[in-house]
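A.B. asks: Task: produce atomic coordinates for the following.
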Amino acid sequence: MKVQTAFQGLEANQKERLRKLQEQLDSLIGLQSVKKVIGEIQAFALIQKYRETLSLACEPMVLHTIYTGNPGTGKTTVARIFSRMLKEMGILQKGHTVEVERADLVAQYIGQTAQKTREVLQQASGGLLFIDEAYSLARGGERDFGKEAIDTLVKAVEDQRESLVVILAGYPKPMEAFLESNPGLRSRFPVTIGFPDYSDIELYKIALGMLEQREYTLTAHAQQELVREIRR
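C.D. replies: The predicted structure is shown next:
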């Protein structure tokens, strides 16, 4: 079944909004490998939703994902677009993105972390929960309150997989160690998307785009200085 066929399950206004979101994703400088994987996930999800309308057997959709890469490589931006895409596809009800880190999930006293984490999960319900440097939840070992947050998250991603998408983000090596810290994590986050560092040319294009948005024009000398700074 082709992706274009799956689009038949969407209303005209959904298709138009989805097209505009795809344009936003495509307009991001670089990230070709990331865009490819997002496209594959989108195609799979659309096909499953369309099969559902035809009362055909559907594969379970586990969309919880791991984003790995250095800061500033577009992880948060892609997550925001992806969440809105899922709303237009009828997978998420709201399509909003809640961005958190360790301090937003872990409390200072015994018994409070699970409640704090559940409150964040409730805020993200119907949308996407983006946890930056997720491995920091495990940095304190077995006696740290972060373990309680991890256990609460593991249960939630299973129980709420039809109403919530969770993305764990951070550096590749610490993320791998984090997945080993809890047996339930790896199976519940089956897809990992690596965000590569930008090349010098891509950074130059990003800088020019930002300047254009702010209605600045660089002289030839300023452009040379920009190139020199990027290459340092």
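A.B. asks: Could you use CA atoms for every contact and neighbour count after this?
C.D. replies: OK.
A.B. asks: tell me which element the residue lying closest to T217 once chain neighbours are set aside falls in.
C.D. replies: Excluding the flanking residues, the one nearest T217 by Cα to Cα, 6 or more residues apart in numbering is L211, at 7.0 Å. Element membership of L211, judged by DSSP states H and E, is helix 200-213.
A.B. asks: what comes up buried for the host helix or strand of R19?
C.D. replies: Per DSSP H and E, R19 falls inside helix 12-27. Neighbour-count burial for helix 12-27 flags Q14, K15, L18, L21, Q22, L25 (criterion: 16 or more other Cα atoms under 10 Å).
A.B. asks: same thing with stretch 68-85?
C.D. replies: 68-70, 73-76, 78-85.
A.B. asks: of all these, which comes closest to Q108?
C.D. replies: T76 (27.1 Å; Cα to Cα).
A.B. asks: quick one: what helix or strand has that closest one in it?
C.D. replies: helix 75-88.
A.B. asks: again with A6
C.D. replies: helix 3-6.
A.B. asks: re earlier: got the angle for the helix holding T76 vs helix 12-27?
C.D. replies: Helix 75-88 runs at 160 degrees relative to helix 12-27, counting by axes from the mean of the first three to the mean of the last three Cα atoms, to 10 degrees.
A.B. asks: got the buried residues for the next helix-or-strand element following helix 75-88?
C.D. replies: Using DSSP H and E, the next helix or strand after helix 75-88 towards the C-terminus is strand 97-100. Residues T97, V98, E99 are the ones in strand 97-100 that count as buried (16+ other Cα under 10 Å).
A.B. asks: To compare against the first, here's the next sequence to fold:
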Amino acid sequence: MDISELPAPAPGNPFAAALAASGITGLLAQLDRELIGLAPVKQRIGDIAALLLVDKLRAERGFAAGAPSLHMSFSGNPGTGKTTVALRMAAILHKLGYVRKGHLVAVTRDDLVGQYIGHTAPKTREVLKKAMGGVLFIDEAYYLYRPENERDYGQEAIEILLQVMENQRDDLVVILAGYKDRMDTFFASNPGMSSRIAHHIDFPDYGVAELGQIAGLMLSTMHYRFDDEAARVFTDYLERRMAQPHFANARSVRNALDRARLRHASRLMGQPDALADDAALTTITAPDLLASRVFSLPVREQAPC
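C.D. replies: Now for the predicted structure:
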């Protein structure tokens, strides 16, 4: 079920009026348009938005329950929409008045952890300063913790983050992201961090049909299209590529389309009788895809293009 299929409040329902006034219905609809599939993720984001809206209405009536903990964990493979959802979550939190600015600051370990004694604390605090009033998105968060290296400074960054996540949770939301198995290990090794994460959201991999829809959206945005044969070949490509190592969902789809565009351009340049009409300039054909090494390698052999 996608967001557009969620049951709407009955006409005259005060929650419907509050929902419309909040402006978050448009943000949820935008998220639904931007991301194919991910029904469990969209449902969870909708549930969180509803909870925050009801909490706001309760506070207006004097039923304060304290500031909710909004720190989150997004776990899943690359290319499953984690950053996009984080951006929309920041906007929703801003609309509802839970963060002052609604901006997103995306970082990795290198932005937080220094290379020598005394370097980590100022780096981490500078990032936190930039993120205040919004959302701090830490990708591959488990790399902050490297117990095998006694001289690693990641633990110092974690301790600063924990302090800020607890003491300034009304002015900053932290989202930790990465592969599910590694995130599970990270939380097991850092119970203080785990206890501060209120919402754990798993991002499933896309299926072939969903990836085909994603490709269609990407092509439309770039003013390209597949002809009928290319559409069939791309489905075959996806099935082969998904069986290869390091497949990255929507990210791999984008990479495949970028390479197809290169071959499309080279094909047009190499045809002495090519027409520079709209159809030629916008149509990707089967040969533009079949030139990929995916079609010449054994299924289990890595093929990056």
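A.B. asks: now what about the TM-score between them?
C.D. replies: Put the two chains on top of each other and the TM-score (TM-score structural alignment, normalised by the length of structure 1) is 0.92; 228 aligned residues with a Cα RMSD of 1.8 Å.
A.B. asks: The helix holding A6 of structure 1 packs against which elements?
C.D. replies: helix 32-53 (3 or more Cα pairs under 8 Å, 6 or more residues apart in numbering; DSSP states H and E).
A.B. asks: so the helix or strand that the helix it packs on is followed by corresponds to what in structure 2?
C.D. replies: For helix 32-53 of structure 1, the following helix or strand on the C-terminal side (DSSP H and E) is strand 65-69. Using TM-score structural alignment, strand 65-69 of structure 1 corresponds to residues 72-76 of structure 2.
A.B. asks: Against structure 2, what's the mean shift for the helix holding T76 of structure 1, could you check?
C.D. replies: Helix 75-88 of structure 1 differs from its equivalent in structure 2 by a mean of 0.5 Å after superposition (mean Cα distance after the TM-score superposition for structure 1).
A.B. asks: Residues contacting that helix, please?
C.D. replies: Under the criterion Cα atoms under 8 Å, 6 or more residues apart in numbering, residues 14-15, 17-18, 21, 24-25, 38, 67-69, 92-97, 127-128, 130, 167, 169, 195 lie in contact with helix 75-88 of structure 1.
A.B. asks: buried residues in the helix holding A6 of structure 1?
C.D. replies: Buried residues in helix 3-6 of structure 1, counted by 16+ other Cα under 10 Å: V3, A6.
A.B. asks: which residues are contacting stretch 189-204 of structure 2?
C.D. replies: With Cα under 8 Å, 6+ apart, stretch 189-204 of structure 2 has contacts from 38, 40-41, 44, 69-77, 80-82, 162, 165-166, 180, 187-188.
A.B. asks: Y145 of structure 2 -> structure 1?
C.D. replies: Checking TM-score structural alignment: Y145 of structure 2 goes with A138.
A.B. asks: what residues are up against its match?
C.D. replies: D144, G146, K147, I150, F178, S181 are the contacts of A138 of structure 1 under Cα under 8 Å, 6+ apart.
A.B. asks: The second one and L185 of structure 1, how far apart?
C.D. replies: When you say that, I think you mean G146 of structure 1. Between G146 of structure 1 and L185 of structure 1 the distance is 14 Å, computed by Cα to Cα, to the nearest Å.
A.B. asks: coming back round to it: just the buried ones among the contacts of A138 of structure 1, please.
C.D. replies: Using 16+ other Cα under 10 Å as the burial test, the contacts of A138 of structure 1 include G146, K147, I150, F178, S181 as buried.
A.B. asks: residue contacts, the first one?
C.D. replies: Neighbour list for G146 of structure 1: R102, L105, V106, T113, S136, L137, A138, R139, G140 [criterion: Cα under 8 Å, 6+ apart].
A.B. asks: That one maps to what in structure 2?
C.D. replies: Matched across to structure 2, G146 of structure 1 falls on G154, judged by TM-score structural alignment.
A.B. asks: quick one: its match from G46 of structure 2, how far?
C.D. replies: 34 Å.
A.B. asks: likewise R33 of structure 2?
C.D. replies: Distance from R33 of structure 2 to G46 of structure 2, by Cα to Cα: 14 Å.
A.B. asks: what about the residue nearest the centre of structure 2, distance to L262 of structure 2?
C.D. replies: The residue lying closest to the centre of structure 2 (Cα atoms, centre = their mean) is K82, at 1.8 Å. Plainly put, K82 of structure 2 is 28 Å away from L262 of structure 2 if you go by Cα to Cα.
A.B. asks: cool, and S252 of structure 2?
C.D. replies: 15 Å.
A.B. asks: For those two, indicate the residue with more neighbours.
C.D. replies: A count of neighbours by other Cα atoms under 10 Å puts S252 above the other of S252 of structure 2 and L262, at 20 against 12.
A.B. asks: Give me the nearest residue to that one, chain neighbours excluded.
C.D. replies: S252 of structure 2's closest residue in space is G79 (Cα to Cα, 6+ apart), at 7.5 Å.
A.B. asks: so the one you found sits in a strand?
C.D. replies: No - assigned with DSSP: H, G, I helix; E, B strand; the rest coil, G79 of structure 2 falls outside any strand and is coil.
A.B. asks: so what's it up against?
C.D. replies: With Cα under 8 Å, 6+ apart, G79 of structure 2 has these contacts: A248, N249, A250, R251, S252.
A.B. asks: So what does the last one match up with in structure 1?
C.D. replies: I take that to be S252 of structure 2. Counting by TM-score structural alignment, S252 of structure 2 has no partner.
A.B. asks: Tell me who's in contact with A64 of structure 2.
C.D. replies: Counted by Cα under 8 Å, 6+ apart, A64 of structure 2 has contacts D55, R58.
A.B. asks: What separation do you get for it and R58 of structure 2?
C.D. replies: 6 Å.
A.B. asks: same check, this time on G97 of structure 2
C.D. replies: 14 Å.
A.B. asks: now swap in R251 of structure 2 and tell me
C.D. replies: In terms of Cα to Cα, R251 of structure 2 sits 41 Å off from R58 of structure 2.
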